[in-house]
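**Student:** just a sequence and a predicted model for now, questions to come.
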Amino acid sequence: MGRTALVIGATRGIGAATARGLLSTGYRTAGTHRAGGTVPEGVLPVEMDVRDGESIASGVKAAAAELGGLDVLVVAAGITRDKLLMRMGEEDLTEVMQVNAIGPMLACKAALAPMMRQRRGSIVLVSSMSVKYGVVGQCNYTASKGALEAFARSMAREYAARNIRVNVVAPGATDTDMMADVAEEARMAMLEGIPLGRLATAEEIASAIIHTAENTYMSGATVQVSGGI
């Protein structure tokens, strides 16, 4: 059947670029979308809501069945609800944690069944460099991405004996729709702190994700793709 991959969050940005990259590399690729969303051409569309555990489980199962297995899982779904902590409502905390951390964890759990049957698999979770240095107004976002990194290290240890590898890619500032929402003043300050002096492209981050997914001796690692920060 060849190599197979599922990208969760494949409608835009880093997720869409990763799905296109996997497809061009020779993977039979599925990508998730919420109702009304679209995935890149040639990618098998799978409807999924990462806020709902049943939707995650059924979506991963359906993708693995349609693809004929699951060699690679990439979780790129993510949202922000930026504001100072004292102004955050409970929903700002719980929704970000659900989409950015709990949903990806449930997706990894669902991927274990097909990967354990194959006795191989590679999972890459997309975190953020903001975990390393903190960002004003993003206590919820950085906490959710930091949780992914800790989760990946433990999962990597649990399933290494089954030849299932789990890694994290932590992008720096990337030119995506999410970045377009950042105020111009904050964007310029961000650029000043990047030694390479520019934002990453989604394709540059996708390249690192695919390399990490395919490196057969890498597990439990966080790969920083930051322009030199």
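**Tutor:** Yep, that arrived.

**Student:** can we go C-alpha only for contacts and neighbour counts from here?
**Tutor:** OK.

**Student:** burial measure for Arg117, as a count.
**Tutor:** 12 (other C-alpha atoms under 10 Å).

**Student:** where do the strands sit along this protein?
**Tutor:** All strands of the chain, identified by DSSP state E, fall at 4-8, 28-33, 44-47, 72-75, 121-126, 164-171, 222-225.

**Student:** can you give the distance from the fourth one to the centre of its chain?
**Tutor:** From the chain centre to the centre of strand 72-75 is a distance of 7 Å (C-alpha atoms, centre = their mean, to the nearest Å).

**Student:** just the second one next, same as before
**Tutor:** What separates the centre of strand 28-33 from the centre of its chain is 13 Å, taken as C-alpha atoms, centre = their mean.

**Student:** elements contacting it?
**Tutor:** Strand 28-33 is packed against strand 4-8, helix 13-25, strand 44-47, helix 53-67, with contacts defined by 3 or more C-alpha pairs under 8 Å, 6 or more residues apart in numbering; DSSP states H and E.

**Student:** what residues does that strand touch?
**Tutor:** Residues from elsewhere that reach strand 28-33 (C-alpha atoms under 8 Å, 6 or more residues apart in numbering): 2-11, 19, 22-23, 39, 43-49, 59, 63, 67.

**Student:** that older thread, most neighbours per residue, which of the strands of the chain?
**Tutor:** Comparing these by mean neighbour count (mean count of other C-alpha atoms under 10 Å), strand 4-8 ranks first with a mean of 29.

**Student:** helices or strands next to that strand in the packing?
**Tutor:** Packed against strand 4-8 by the contact rule (3+ C-alpha pairs under 8 Å, 6+ apart) you find helix 13-25, strand 28-33, helix 53-67, strand 72-75.

**Student:** make TSV out of the helices and strands packed on strand 28-33 and add distance to Thr80.
**Tutor:** What follows is the helices and strands packed on strand 28-33, written out as TSV (distance: least, C-alpha to C-alpha, whole Å):
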stretch	distance to Thr80
strand 4-8	17
helix 13-25	14
strand 44-47	21
helix 53-67	20
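
**Student:** in addition, the following structure is provided for comparison:
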Amino acid sequence: MTSTDTTSAAVGRVAVVTGGSRGIGRAVSHRLSSDGWAVVVNYVADAAAAEETVAALTAAGGTALAVQADVADENAVAALFDQTEAAFGGVDVVVNAAGRLALSPIAELDLNVLDQLHRTNVRGAFVVAQLAAQRLRAGGSLVGFSSSVVGTQFPDYGAYAASKGAIEAMTLILARELRGRDITVNTVAPGPTATELFLEDKTEEQVESLAKAPPLERLGTPEDIAAVVAFLTSAEGRWVNGQILRANGGMV
């Protein structure tokens, strides 16, 4: 099923993965699809990557749909949910993997860059959480994404860590606000993970240093993080609610 197929087809469990065509989001899309979920792969600009992801999921026997939406645009996100419900009958899981990274000392950061970062990472996370709270079916889950840099507090990550700290602050509040709905809300905070975005503009020495930081002495993989999301959205993860899970191999 492609992004142009709007045929209604009630299926079993349905997941929306924002930023689902690249990096950790793509790994999450693959893992949930392999676990039997129908997956809506959200993207903001790279339609080719989204359609490539959908093609891979369907080739492996899954059911998938690519839908464009800017997570910071509430009307676009509402349309994303509308298309999901029209195609599959409802929404059971929302994984908000969409995000933006900008590195700079706080004293030197261009405030326009700060605004763009926070538009996606803070406003976008809030918009997705708000629509998920309105649209998720009973028994559903919302999984957000923070970063372990909120705890490690590396230099140059000030703006990024601040944006991710906002997501952590919302997590337990929303879980409590959804009392009685049988919906869990959790946030995954990965450590250094070998994605294209993470590796970009880093020297071999920087990558090696970060890989040695956890006691397990390696970078995380997107599949490591996808496994955590799969647990949180499974029946086995139902008693975990309102939590920040630092999936980082033993870093602070």
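**Tutor:** Thanks, I have the structure now. These numbers come from a predicted model, not from an experiment.

**Student:** which of the helices and strands packed on strand 28-33 of structure 1 is buried the deepest?
**Tutor:** Comparing those by mean neighbour count (mean count of other C-alpha under 10 Å), strand 4-8 ranks first with a mean of 29.

**Student:** against structure 2, where does that strand fall?
**Tutor:** Using TM-score structural alignment, strand 4-8 of structure 1 corresponds to residues 14-18 of structure 2.

**Student:** now find how far off-centre the matching stretch is within its chain.
**Tutor:** Relative to its parent chain, stretch 14-18 of structure 2 has a centroid offset of 9 Å by C-alpha atoms, centre = their mean.

**Student:** hmm, who's touching it?
**Tutor:** With contacts defined as C-alpha under 8 Å, 6+ apart, stretch 14-18 of structure 2 is touched by 25, 28-29, 32, 37-43, 71, 84, 88, 90-98.

**Student:** check stretch 66-84 of structure 2 too.
**Tutor:** Applying C-alpha under 8 Å, 6+ apart, the set of residues contacting stretch 66-84 of structure 2 from outside is 2-3, 6, 16, 18, 40-45, 47, 50-51, 54, 90-91, 98, 119-120, 123-125, 127-128, 131, 135.

**Student:** what lines up with Phe145 of structure 2 in structure 1?
**Tutor:** Aligned partner of Phe145 of structure 2 by TM-score structural alignment: Val126.

**Student:** same question for Arg179 of structure 2.
**Tutor:** When structure 1 is aligned by TM-score structural alignment, Arg179 of structure 2 is paired with Ala160.

**Student:** so who does the counterpart of Ala213 of structure 2 in structure 1 touch?
**Tutor:** In structure 1, the residue paired with Ala213 of structure 2 is Gly193, using TM-score structural alignment. Going by C-alpha under 8 Å, 6+ apart, Gly193 of structure 1 touches Ile229.

**Student:** cool, Gly37 of structure 1 as well?
**Tutor:** Shown in contact with Gly37 of structure 1 (C-alpha under 8 Å, 6+ apart): Thr11.

**Student:** now it: how far from Val46 of structure 1?
**Tutor:** Applying C-alpha to C-alpha, to the nearest Å, the value for Gly37 of structure 1 to Val46 of structure 1 is 10 Å.

**Student:** and the residue nearest the centre of structure 1?
**Tutor:** Most central in structure 1 under C-alpha atoms, centre = their mean is Ala76, positioned 2.4 Å from the mean C-alpha point.

**Student:** who touches that one in this structure?
**Tutor:** Ala76 of structure 1 sits next to Val7, Ile8, Gly9, Ala10, Ile14, Gly15, Leu125, Val126 when contact means C-alpha under 8 Å, 6+ apart.

**Student:** pick out the most distant pair among those residues.
**Tutor:** Maximum pairwise distance among those (C-alpha to C-alpha): 13.2 Å, between Ala10 and Leu125.

**Student:** residues contacting the alignment partner in structure 2 of Val136 of structure 1?
**Tutor:** Under the alignment (TM-score structural alignment), Val136 of structure 1 maps onto Pro155 of structure 2. Pro155 of structure 2 is in contact with Pro105, counting by C-alpha under 8 Å, 6+ apart.

**Student:** now do the aligned partner of Gln83 of structure 2 in structure 1 against Ala160 of structure 1, distance only.
**Tutor:** Under the alignment by TM-score structural alignment, Gln83 of structure 2 pairs with Ala62 in structure 1. For Ala62 of structure 1, the distance to Ala160 of structure 1 equals 25 Å [C-alpha to C-alpha].

**Student:** just to revisit the earlier point, possible to save the contacts of Ala76 of structure 1 as CSV with distance to Ile205 of structure 1?
**Tutor:** CSV is the format used below for the contacts of Ala76 of structure 1 (distance: C-alpha to C-alpha, whole Å):
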residue, distance to Ile205 of structure 1
Val7, 14
Ile8, 15
Gly9, 14
Ala10, 14
Ile14, 7
Gly15, 10
Leu125, 12
Val126, 10
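
**Student:** which of those does structure 2 keep?
**Tutor:** By both residues aligned by TM-score structural alignment, their matches' C-alpha atoms under 8 Å, these still in contact after alignment to structure 2 are Val7, Ile8, Gly9, Ala10, Ile14, Gly15, Leu125, Val126.

**Student:** cool, thanks, talk later.
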